[in-house]
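Colleague: Quick one, fold the following:
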Amino acid sequence: MPQYSNETEHFDRVLRRPQVIATTGLKRSTIYHLISLGGFPRQRRLGASSVGWLQSEIQEWIRQREIRECPAHV
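Modeller: Sure, this is the predicted structure:
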């Protein structure tokens, strides 16, 4: 029988394309264009005809854009 720890395990949520579009504000074509350029997290195959993105990767992509777009305060 498997042993379970009392610690809460972290499971990354999978976002489907409509959720990614709503979260990022990007259109479908822009998402796939950025993926092809290596500028957006790659989708993961969930089944024969479905894909999803890890929420943590989308959040990190948004954070990185905010860092690049915000000038450093001196």
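Colleague: CA atoms for contacts and neighbours, from now on please.
Modeller: Noted.
Colleague: Closest to the centroid, which residue in this structure?
Modeller: Central residue of the chain (C-alpha atoms, centre = their mean): residue 58, 2.4 Å from the mean position.
Colleague: Roughly how far does it sit from residue 10?
Modeller: According to C-alpha to C-alpha, to the nearest Å, residue 58 stands 16 Å off from residue 10.
Colleague: Following up with a second sequence; could you model it the same way so I can compare the two?
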Amino acid sequence: MSQKVYRLKELMDVVGLRRSAIADRLAAGDFPNPIQLGPRAKGWLVDEVDKWLAERMVARDGKAAAVKAAAASKAATDQAAA
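Modeller: Below is the predicted model of the structure:
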């Protein structure tokens, strides 16, 4: 099994978050947990980070679809009232 690993600096570039924001999300349980690579080294599995990013995109797209549906419903209601 060959897994690629992000170290913190690369992770910050990939997800667009700073160290403190990653720490906050880890504490809240809203970010993939790191794996211990050595006594002082941690890393994040690329597959888990990619899945987390995909979940963010789905959440974004779901919200966008809900906003569009609400706008269409309001427009239809406004048109029917006119």
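Colleague: quick one: TM-score?
Modeller: TM-score of the superposed chains, computed with TM-score structural alignment, normalised by the length of structure 1, equals 0.81; 65 aligned residues with a C-alpha RMSD of 1.5 Å.
Colleague: coming back round to it: alignment lookup: the residue nearest to the centre of structure 1 to structure 2.
Modeller: In structure 2, the residue paired with residue 58 of structure 1 is residue 49, using TM-score structural alignment.
Colleague: ok, and the closest non-adjacent residue to its match?
Modeller: In space, and not counting its chain neighbours, residue 49 of structure 2 is closest to residue 32: 6.5 Å by C-alpha to C-alpha, 6 or more residues apart in numbering.
Colleague: got the contact list for that neighbour?
Modeller: 26, 44, 48, 49, 52 (C-alpha atoms under 8 Å, 6 or more residues apart in numbering).
Colleague: ok, the first one to residue 6 of structure 2 distance?
Modeller: Counting by C-alpha to C-alpha, the separation of residue 26 of structure 2 from residue 6 of structure 2 is 15 Å.
Colleague: How about the aligned partner of residue 4 of structure 2 in structure 1: what's its closest non-neighbour residue?
Modeller: Counting by TM-score structural alignment, residue 4 of structure 2 lines up with residue 13 in structure 1. Residue nearest to residue 13 of structure 1 in three dimensions, not counting chain neighbours: residue 55, with 5.5 Å by C-alpha to C-alpha, 6+ apart.
Colleague: Return the distance of that neighbour relative to residue 24 of structure 1.
Modeller: 11 Å.
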